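> curious how this folds, go ahead:
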Amino acid sequence: MRFQLTEKGLKRRLDTLAEADPQLAEAIARVGYPAARRSGSPSYAHLLRILAGQQLSVKAAATIYGRLIDHIGDPPDPDALLDSDDRTLRSLGLSRQKIAYARGLSEAVRDGDLVPEALAGMDDGEVIDRLTALKGFGRWSAEMFLLFSLGRADVWPADDLGIQAGLQRLLELEDRPGRREVDRLGERWKPHRGAVAIFLWHLHGSPPA
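You can find the predicted model right below:
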């Protein structure tokens, strides 16, 4: 199931869920709807963006990815990245570890071992398996690709700290839930958990009432 990450698309799904969920309805009334989220396409560029942004703030990730694109082209060219030396890539803000991961991704795309566009024809589990086979791409990275590149409606990044903190705030939990608890609590929102995930990031980033 695919959905659009527009304000209208998110609002429609959240309103449907809120009809049966007073806590969600109250939170939406308090902090409003999340803004539209930029959606990409199943491409090398989006995978590279996800990789560059791992464990960084949104602002820092955008800055580093912008420098990278200025250097290797837009849309980015795997050969241009592979032809760049480590010193240059480091100067753009990539860590040594991310440089190694980016080279692995670029080689897979260049050699045809990974065809990003073909991921659109796979189910969620297949996409996760395919991407996590790449060094540097864990489950979180694969879930970001599913949600923001493929627009899969039921993506639920249970390991994400923002999701955990947002869920703690939404449900007024004493402690921040771990992955297993997040998975259990998210069952009520299937098959629209992607919209709830985006709302939880919004809720987490909103000032306390």
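> going by C-alpha atoms from here, please, whenever you check contacts or count neighbours.
Fine.
> and the nearest residue to H204 once chain neighbours are set aside, what is it in contact with?
In space, H204 comes closest to G166 once its chain neighbours are excluded; the distance is 4.6 Å by Cα to Cα, 6 or more residues apart in numbering. When contacts are counted by Cα atoms under 8 Å, 6 or more residues apart in numbering, G166 is found next to L200, W201, L203, H204.
> check which helix or strand G166 maps to.
Taking DSSP states H and E as the definition, G166 sits inside helix 161-171.
> doesn't P42 make contact with L119?
Yes - under the criterion of Cα atoms under 8 Å, L119 makes contact with P42 at 6.8 Å.
> how close does F145 sit to I50?
Distance from F145 to I50, counting by Cα to Cα, to the nearest Å: 8 Å.
> more neighbours: which of these two?
Per other Cα atoms under 10 Å, whichever of F145 and I50 has more neighbours is F145, with 27 against 19.
> for the comparison step, fold the sequence that follows:
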Amino acid sequence: MATTRRSSRLSAQAEAKPSPEAMPPPPQQNKRKRKATSDAAVPPQPTTPTKQRAQPGAAPSPLTPTPSTVAFIAEPADGRKKPRNATVTRLADPRFTNATLLSPETSRLVASRDIESVSPSKAPAIRMTTQNMLQEACDHLIKTDERMRTLIEKNPCKVFSPEGLAEKIDPFESLSSGIISQQVSGAAAKSIKGKFIALFGDEGSTPRFPHPSEVAKCSIEKLRTAGLSQRKAEYIHGLAGKFTNGELSVQMLHDAPYDELVEKLIAVRGLGRWSVEMFACFGLKRMDVFSVGDLGVQRGMAAFAGRDVAKLKSKGGKWKYMSEQDMLELSAKFAPYRSLFMWLMWRVEDSFTDVSTME
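Below is the predicted model of the structure:
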């Protein structure tokens, strides 16, 4: 009888024990990290803060730009590297759009005037052009704070270089790409964008991003077949309608003061403040954009100010590295070139955020 009970018990244990295929793999230990932390001579390296689960009813956590997100905003429709554009010396203004914008419907270019078109009598008085704006910005940052010299020398910024300003940007594609990339990986966003483009192309034709009028005529159900969620399909469809009815235009995006630009774009469903700020900076090439809601900028500024970000990491709240007021006060003195200042703050800690693909 005892033998029978023991046999039954062993059989039940065998059934309850999961098979090797069903068992989760043991967690891998980061031996290098453990070794580094145990060595008193080597200070711990800063790490990217892990995302905390949002509490019901709480505001979303500050977004941090990643290479896959920001580079995706201005990525060409066919996925190829952008061709080098011949630089043209044009008038520049750090408080307005300096990019060459491509009208999504007519392919008409909207940009500031070429310096050659300016009256010779007025040309000598012109101080800011697409050829010297980046150098003017670098000089201003260094003059304001000598510590910026090292950051600038180590991190050449191609975003606002003459070559970067010569890129042709389709604002409808850039904003749509920003919506597609929300809450998904870079690989997933690229795949969805490819399927989205394929919905409007003919077999054998060169891939191109659809015109707003084409998207506005398309049903939400068809847009979803590209892998878009219901909301994202509605967002892009609504954005296309704004361009089609003239509520949004390339000319407005080029000429509007920054506050007016942000107000109009945030009114579009699916475009939050962070998305608009990134578009204004990296799509429109505006030089005086600053995002207080970006965790990477917040942390970089804290490190730049000499704060121990490793200790602040465990602090709770949205502004755990630096308060919004402190961020605004510190960045104000770098105006009107806060876009470059913000870009460099992402580079303060290379181990925290690599934004090289923003170039």
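> chain neighbours aside, what residue packs nearest to the spatially most central residue of the first structure?
In the first structure, the residue lying closest to the centroid (Cα atoms, centre = their mean) is M144, at 2.4 Å. Counting by Cα to Cα, 6+ apart, the nearest residue to M144 of the first structure once its immediate chain neighbours are dropped is I50, at 7.4 Å.
> just to revisit the earlier point, and the residue nearest to H204 of the first structure, what pairs with it in the second structure?
Using TM-score structural alignment as the criterion, G166 of the first structure maps onto G300 of the second structure.
> check R110 of the first structure too.
Using TM-score structural alignment, R110 of the first structure sits opposite T244 in the second structure.
> which stretches of the first structure form helices?
Applying DSSP state H to the first structure gives helices spanning 7-18, 22-31, 44-52, 58-72, 78-83, 86-91, 96-110, 124-132, 139-148, 161-171, 179-186, 193-204.
> deepest of those, which one?
The highest average neighbour count among the helices of the first structure, using mean count of other Cα atoms under 10 Å, belongs to helix 193-204 at a mean of 24.
> does anything pack onto that helix? Which helices or strands?
In terms of contacts (3 or more Cα pairs under 8 Å, 6 or more residues apart in numbering; DSSP states H and E), helix 193-204 of the first structure is packed against helix 7-18, helix 161-171.
> want to throw those into JSON lines with distance to R180 of the first structure?
Formatted as JSON lines, those follow (distance: least, Cα to Cα, whole Å):
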{"stretch": "helix 7-18", "distance to R180 of the first structure": "22"}
{"stretch": "helix 161-171", "distance to R180 of the first structure": "11"}
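> closest one to P76 of the first structure among those helices?
Closest approach to P76 of the first structure among these is made by helix 7-18 (28.4 Å; Cα to Cα).
> F279 of the second structure matches what in the first structure?
Per TM-score structural alignment, the equivalent position to F279 of the second structure in the first structure is F145.
> I figured its match hits L48, correct?
No - using Cα under 8 Å as the test, F145 of the first structure is too far from L48 to be in contact (10.4 Å).
> what sits in contact with each of these two?
Joint contacts of F145 of the first structure and L48 (Cα under 8 Å, 6+ apart) do not exist.
> measure the counterpart of V348 of the second structure in the first structure to Q55 of the first structure for me?
Taking TM-score structural alignment for the superposition, V348 of the second structure sits opposite L203 in the first structure. For L203 of the first structure, the distance to Q55 of the first structure (Cα to Cα) stands at 20 Å.
> do R139 of the first structure as well
Using Cα to Cα, R139 of the first structure is found at 13 Å from Q55 of the first structure.
> then F137 of the first structure?
Distance from F137 of the first structure to Q55 of the first structure, by Cα to Cα: 12 Å.
> comparing these two, which residue is more hemmed in?
Set side by side, F137 of the first structure and Q55 show more neighbours around F137, with 19 against 10, by other Cα under 10 Å.
> surely the more buried one touches I50?
No - counting by Cα under 8 Å, F137 of the first structure stays clear of I50, with 9.0 Å between them.
> OK, contacts around the match of V348 of the second structure?
A27, V31, G166, R169, L170.
> roughly how far apart are the aligned partner of the first one in the second structure and L284 of the second structure?
Aligning on TM-score structural alignment places A27 of the first structure opposite L151 in the second structure. Counting by Cα to Cα, the gap from L151 of the second structure to L284 of the second structure is 24 Å.
> can you check H254 of the second structure too?
For H254 of the second structure relative to L284 of the second structure (Cα to Cα), the value is 8 Å.
> so what does A80 of the first structure match up with in the second structure?
Matched by TM-score structural alignment, A80 of the first structure corresponds to E214 in the second structure.
> what of E187 of the first structure?
Residue pairing (TM-score structural alignment): E187 of the first structure is matched to A332 of the second structure.
> so what's that match up against?
Applying Cα under 8 Å, 6+ apart, the residues near A332 of the second structure are R338.
> the residue nearest to M144 of the first structure pairs with which position in the second structure?
Match for I50 of the first structure (TM-score structural alignment): G178.
> before we move on, what about S95 of the first structure?
Using TM-score structural alignment, S95 of the first structure lines up with S229 in the second structure.
> again with P177 of the first structure
Under TM-score structural alignment, P177 of the first structure pairs with M322 in the second structure.
> next one: the helix holding G166 of the first structure to chain centre, how far?
Computed by Cα atoms, centre = their mean, to the nearest Å, the separation of helix 161-171 of the first structure from the middle of its chain amounts to 16 Å.
> give me the mean deviation of it from the second structure.
Helix 161-171 of the first structure: mean distance to aligned residues in the second structure after superposition is 2.0 Å, counting by mean Cα distance after the TM-score superposition for the first structure.
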